[in-house]
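> pasting a predicted model and its sequence here:
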Amino acid sequence: MASCSPFEDYQVGQVLTLSVIPEQGEKSSDSTARARIRHLQIPRTLSCCMIVDLLGEGCPDNPVFLKLYDRRFSEQLRSDHGIDPWKRDAEEEYINAVRTGAARQFLHNLHTIPDFEEDTGESWDDGQIEAFLTGQVHELFNTEATVYDTLRDIQGKLVPRLVARVHLPLSLPDAGIGLADAVELLHIKGILLQYIDGFSLSKVQDHAPKSEWQGIVDQAVAIVQVVGDHGVLNRDVRPDSFIVQRDRSGCYRVFMIDFGLARLRGWNETERDWAKAKLNKDEEGAVGLVMKKRLAREGFELRFENSDRYMEWAGGDDE
């Protein structure tokens, strides 16, 4: 059941019909979820994020967070790869490449031929570029969904709860595409998450009193450690990777978000190699040292229990 044109952007008030992707081991089903867009998050980065209300009997009253890995409008993704903003002509060329099987063949070559991107990238047409981006967003989706599965026991506590994996079918301007694996190339994959109504850790000085800053940053650093203990290494940890929520009792709770650029510990990765990888990425320093520098501008000195560990943090730029 398609609910979105491949040539139109998302709009507040729009109702999306999302197909629910069964979890691994579950039988396939025709389950759908209807979601009305309440708010669109700007700017768009590696995905398109929005706050939505689920419609229908038995749906929760509270809004949920919808993250769609949409190559068309993921501005940072396109910019990171030096690709121009999406345009209708490119979409028409991509749809045609999916219909003819050229897109599937292109992705096969990309994944199986050594140095294919380096050797041919300069000559890609618009259809091939959009196919390349489809492969990129599918990988982001698979990574983030897998990480949330790995963090199942801390969902709703230290990271948002994963409500469902979904995909948004796009309605085609004329005849459909018969092959199921080809149709998938026109699906916008996504995840529905618990909506955390709060503020970014990077804005803690604007939303919380100074008396709470130390405890809030301590929570963020502790979450990094817990996530690491689950065998997850996040390559994109920064203060904006955390949402701080003030609960009904007045206490501040921190949640870690955004795992599209994370990876799991390899099954054959030794303790030594894993420790080296974590040290090189320095997730704790990416939070602790950056926030220490940022809050120092406000005349506040963050202190850390393990001062020796703090001195080892590589840190880097604080933005």
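Everything's here; your move.
> could you use CA atoms for every contact and neighbour count after this?
Noted.
> what helix or strand is the residue lying closest to Asp30 once chain neighbours are set aside on?
Using CA to CA, 6 or more residues apart in numbering and skipping residues adjacent in sequence, the residue nearest Asp30 is Ser19, 7.1 Å away. Per DSSP states H and E, Ser19 falls inside strand 15-21.
> show me what whichever helix or strand comes after that strand is packed against.
Moving toward the C-terminus from strand 15-21, the next helix or strand (DSSP H and E) is strand 32-40. The contact analysis (3 or more CA pairs under 8 Å, 6 or more residues apart in numbering; DSSP states H and E) places strand 32-40 against strand 15-21, strand 48-55.
> tilt between strand 32-40 and strand 48-55?
In terms of direction (axes from the mean of the first three to the mean of the last three CA atoms, to 10 degrees), strand 32-40 departs from strand 48-55 by 120 degrees.
> Gln105: neighbour count?
Gln105 sits with 13 neighbouring residues when counted by other CA atoms under 10 Å.
> now it: how far from Glu212?
55 Å (CA to CA, to the nearest Å).
> what's the answer for Lys67, then?
30 Å.
> so which of those two has more stuff around it?
Just comparing Lys67 and Glu212: by other CA under 10 Å the higher neighbour count belongs to Lys67, 22 against 13.
> list the buried residues of the longest helix seen in the chain.
Ranked by number of residues, the top helix in the chain under DSSP state H is helix 126-150. Using 16 or more other CA atoms under 10 Å as the test for burial, helix 126-150 gives 126-134, 136-138, 140-141, 143-148, 150.
> other SSEs contacting the helix or strand just after it?
The helix or strand immediately downstream of helix 126-150 is strand 162-169, counting by DSSP H and E. Packing contacts for strand 162-169, counted by 3+ CA pairs under 8 Å, 6+ apart, involve strand 15-21, strand 187-194.
> okay, angle between the longest one and strand 162-169 too, please.
Taking the same axes, to 10 degrees, one finds strand 187-194 and strand 162-169 inclined to each other by 160 degrees.
> pasting the second one now:
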Amino acid sequence: MRCPYYTGAEYHLQITPGAGFPAPAIINVKVRVLEVFEPITISPVLKVALATEPLSTDLPPVLVLKVYDRRYAKDLRAFYDIPDPSAETEEAFRTWASSGPGSQRTLDEWERKRRADDELDIEPSTEETEAYLAALLASYHENEVHIYERMVSMQGNEIPRFFGRTRFIIETDKAQSDEITDAEVPGILVEYVEGTRLDNLSIDALSPALCQKCVDIVLAFGDRGVLNRDVRLENFIVPSSPEVSTSGSEIRRDVVMIDFAQARLRGEDEDDERWKGEKWSTDEEGAIGYVLQKKCGWDYKPTFRYLVPAED
């Protein structure tokens, strides 16, 4: 079964706008894939161009479309030892999903079931694992949307602009193709930032000011009640050149953080002690600060903001 995410592919999308993007309740657009960012690890990430005619939206002409498709979550499939999808396995999964309540379980319910099965040495079926991955990817999608909505004041500067949730509109004449997208696959549409990933930047380009800015962004997330378990060099982009605003002035961005699928908001019932414990054990600040220190010799000074005092 051919992966539907490839250069030159065209999709019709329905966009539900996010906070910070003034638009009608629903927007329908057509996009064309300019590039697939490789390797695909968990979510296919695509550089797309608007192909809607006439262009009646305030969307920029080039964007990033990120989709949460269990079929092509390559690292997760390898971890759970699930083979690549085929027309036959997809048909079997859909038949299974439509014949019972199993596919309707939440992620928490799936995780409880998997723990119980593990204790009893019960091997989950391929269909159950596919359903679990679908629930897991759906949670990643919700995480990312919630983070962008919470961090709206940083959009367009320290993080990309978030334009909204997406779903694929399936064309009738492609309904029988094994290369089509899936209307049930959720996605997001965000700003495309041209630049170099922090892990690919030369040591000479890693100035103390740039390193500190990366740490400051991470700390700002914590100040707004966000815990991110995926802070790493690969998730920071240094823009290649200043951008031009609609008023014609230059917008200079030192560094932009991306990928919040494995981040979460602080729970409403999460007290200070528990929250600080989670933040301290995750150590997002150190995940970027210590790595930059090792990479370029930057004199990183941790804040110990979430230090949990030792018990007497």
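All right, it came through fine. Bear in mind that the values here come from a model prediction, so they are computed numbers and not experimental data.
> got a TM-score for the two of them?
Superposed pair, TM-score by TM-score structural alignment, normalised by the length of the second structure: 0.80. Supporting alignment: 284 aligned residues with a CA RMSD of 3.1 Å.
> hang on, the earlier thing: deepest of the helices and strands packed on strand 162-169 of the first structure, which one?
Most buried of those, by mean neighbour count (mean count of other CA atoms under 10 Å): strand 187-194, with a mean of 23.
> and the next helix or strand after that strand, which stretch of the second structure?
Toward the C-terminus, strand 187-194 of the first structure is succeeded by strand 199-200 as the next helix or strand (DSSP H and E). Using TM-score structural alignment, strand 199-200 of the first structure lines up with residues 196-197 of the second structure.
> just to check, Arg167 of the second structure is in contact with Gly187?
Yes: the pair Arg167 of the second structure / Gly187 is scored as a contact, 6.2 Å apart, by CA atoms under 8 Å.
> and the residue nearest to Asp30 of the first structure, what's its match in the second structure?
So Ser19 of the first structure corresponds to Gln14, using TM-score structural alignment.
> on that earlier part again, quick one: closest of the helices and strands packed on strand 162-169 of the first structure to Cys59 of the first structure.
Judged by CA to CA, the one of those that comes nearest to Cys59 of the first structure is strand 187-194, at 12.9 Å.
> host element of Lys66 of the second structure?
With DSSP H and E as criterion, Lys66 of the second structure is part of strand 62-67.
> next, the buried residues of that strand.
Those would be Val62, Leu63, Val64, Leu65, Lys66, Val67, for strand 62-67 of the second structure by 16+ other CA under 10 Å.
> so which of those residues comes closest to Leu76 of the second structure?
Using CA to CA, the buried residues of strand 62-67 of the second structure come closest to Leu76 of the second structure at Val67, 14.6 Å.
> how close does the residue nearest to the closest one when sequence neighbours are not counted sit to Ala73 of the second structure?
Spatial nearest neighbour of Val67 of the second structure, chain neighbours left out: Gly187 (4.1 Å); criterion: CA to CA, 6+ apart. For Gly187 of the second structure, the distance to Ala73 of the second structure (CA to CA) stands at 13 Å.
> ok, now Pro160 of the second structure?
23 Å.
> now swap in Glu194 of the second structure and tell me
Distance, Glu194 of the second structure to Ala73 of the second structure, by CA to CA: 25 Å.
> neighbour count: the two, which is higher?
It is Ala73, of Glu194 of the second structure and Ala73, that has more neighbours when counted by other CA under 10 Å, with 20 against 13.
> any idea how far the more buried one lies from Leu233 of the second structure?
Where Leu233 of the second structure is concerned, Ala73 of the second structure sits at a distance of 21 Å (CA to CA).
> go on, Asp204 of the second structure?
According to CA to CA, Asp204 of the second structure and Leu233 of the second structure sit 16 Å apart.
> quick one: which of the two has more around it?
Set side by side, Asp204 of the second structure and Leu233 show more neighbours around Leu233, with 19 against 7, by other CA under 10 Å.
> what does that one align to in the first structure?
Per TM-score structural alignment, Leu233 of the second structure is aligned with Pro239.
> I'd say its match and Lys293 touch.
No: with contacts counted by CA under 8 Å, Pro239 of the first structure stays clear of Lys293, the gap being 11.8 Å.
> first to last residue in stretch 18-38 of the second structure, what's the distance?
Stretch 18-38 of the second structure end-to-end distance (CA to CA) = 27 Å.
> residues of it that come out buried?
Buried, per 16+ other CA under 10 Å, within stretch 18-38 of the second structure: Gly18, Ala19, Gly20, Ala23, Val29, Lys30, Val31, Arg32, Val33, Leu34, Glu35, Val36.
> to which residue of the first structure is the fifth one aligned?
This points to Val29 of the second structure. Counting by TM-score structural alignment, Val29 of the second structure lines up with Ala33 in the first structure.
> list the contacts of that match.
Thr17, Leu18, Ser19, Val20, Leu54, Leu55 (CA atoms under 8 Å, 6 or more residues apart in numbering).
> let's see that with 6 Å instead.
Going by CA atoms under 6 Å, 6 or more residues apart in numbering, Ala33 of the first structure touches Thr17, Leu18.
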